[in-house]
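Asks: below are the sequence and a predicted model for it; my questions follow.
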Amino acid sequence: MPRIQLSSIYVDNQDKALAFYTDILGFEVKTHIPMGKFAWLTLVSPDDPQGPELVLEPAAHKAVQPFRRALYRDRIPVTSFAVDSVDAEYERLRELGVRFVQKPTTTGPVTVAVLDDTCGNLVQIASPAAPVEA
């Protein structure tokens, strides 16, 4: 059965993205191989270092920019990351200066919020919604 090994996110600047995704979001570098102007750069969750890798992919291909601009304009996240508590992570990230375009919102069984990764993307964080007390 297939399983997720790599998932790419296109970024305007790999160095800036590396700083944001590691220093702010808390991912760890798995692979960093310089390849001329760019690098093969993958990150993992510190909770699952052998798990799926996030590739910080250069947004250099001409087809990428129109697609990303349309998603950003329409406020569509390019990916979603699981967190234990959206409310707690929202507060932690806001204290670090992260700009959110959607505050924590509960929709059915999940709570989500959407942030700007400073590299041309919107990213969603999600956690199970708090149980409703009867």
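Replies: Cool, got the structure.
Asks: use CA for all of it now, contacts and neighbours both
Replies: Will do.
Asks: doesn't Phe67 fall inside a helix?
Replies: Yes: assessed by DSSP: H, G, I helix; E, B strand; the rest coil, Phe67 belongs to a helix.
Asks: structure B:
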Amino acid sequence: MRISLASIFVDDQNKAHKFYTDVLGFVTKMDIPMGGVKWLTVVSPEDPDGVQLVLEPNTNPAALAYQKAIFEQNIPATAFEVSDVHKEYERLTKLGVVFTKAPTEAGDVTLAVLDDTCGNLIQIYQMS
């Protein structure tokens, strides 16, 4: 058994797709129309056959409530590993990304938290 898909709820799939590809740098793996929504996944360009992140529409009231609650509690919806948090923080800040937490050391991890503009906080982290 292995993890091949992970989902994140988004308030707008097209906006999320643009942010996750144009800003964060992921690449589109699947973009399949399914009525008013899509089966939309992105992957790391460093691992194109790796785990896919599903940009899942938050149209279900339970999904929307969950997404809103964890955002309001400053809990990241997911986390992405980076090789250099400070460098990624600088790159993304120059692109206009809003961070709710600047790079912070926490034991063997340096982390930062950003707003994905689609209803989520995302943690980026670097292991020491």
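Replies: Sure thing, it's come through. As the structure is a prediction and not an experimental result, all values here were calculated from the model.
Asks: residues in the second structure aligned with stretch 82-94 of the first structure?
Replies: Aligning stretch 82-94 of the first structure against the second structure (TM-score structural alignment) gives residues 81-93.
Asks: buried set for that stretch?
Replies: Val85, His86, Glu88, Tyr89, Leu92 (16 or more other C-alpha atoms under 10 Å).
Asks: please, where are all the helices along the first structure?
Replies: Ranges of helices within the first structure are 14-19, 64-73, 86-95, based on DSSP state H.
Asks: returning to that earlier point: other residues contacting the match of stretch 82-94 of the first structure?
Replies: With C-alpha atoms under 8 Å, 6 or more residues apart in numbering as the contact definition, stretch 81-93 of the second structure has outside contacts at Val23, Leu24, Phe99, Ala102, Pro103, Thr110, Leu111, Ala112, Ile124, Tyr125, Gln126.
Asks: Pro2 of the first structure: which of the helices of the first structure is closest?
Replies: Minimum separation from Pro2 of the first structure across the helices of the first structure (C-alpha to C-alpha) falls at helix 64-73, 26.2 Å.
Asks: what's the mean distance for the closest one versus the second structure?
Replies: If you overlay the two and look at helix 64-73 of the first structure, the average distance to its match in the second structure is 1.0 Å (mean C-alpha distance after the TM-score superposition for the first structure).
Asks: that older thread, take the helices of the first structure and write them to JSON lines, including distance to Pro58 of the first structure.
Replies: Converted to JSON lines, those look like this (distance: least, C-alpha to C-alpha, whole Å):
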{"stretch": "helix 14-19", "distance to Pro58 of the first structure": "6"}
{"stretch": "helix 64-73", "distance to Pro58 of the first structure": "9"}
{"stretch": "helix 86-95", "distance to Pro58 of the first structure": "24"}
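Asks: so which of those is nearest Asp47 of the first structure?
Replies: Asp47 of the first structure lies closest to helix 86-95 among the helices of the first structure, at 15.6 Å (C-alpha to C-alpha).
Asks: mean deviation of that closest one from the second structure?
Replies: Compared with the second structure after the fit, helix 86-95 of the first structure shows a mean deviation of 0.3 Å (mean C-alpha distance after the TM-score superposition for the first structure).
Asks: now, of the contacts of stretch 81-93 of the second structure, which are buried?
Replies: Buried members of these, counted by 16+ other C-alpha under 10 Å: Val23, Leu24, Phe99, Pro103, Thr110, Leu111, Ala112, Ile124, Tyr125, Gln126.
Asks: which residue lines up with the fourth one in the first structure?
Replies: Superposed on the first structure with TM-score structural alignment, Pro103 of the second structure falls opposite Pro104.
Asks: cheers, nothing more for now.
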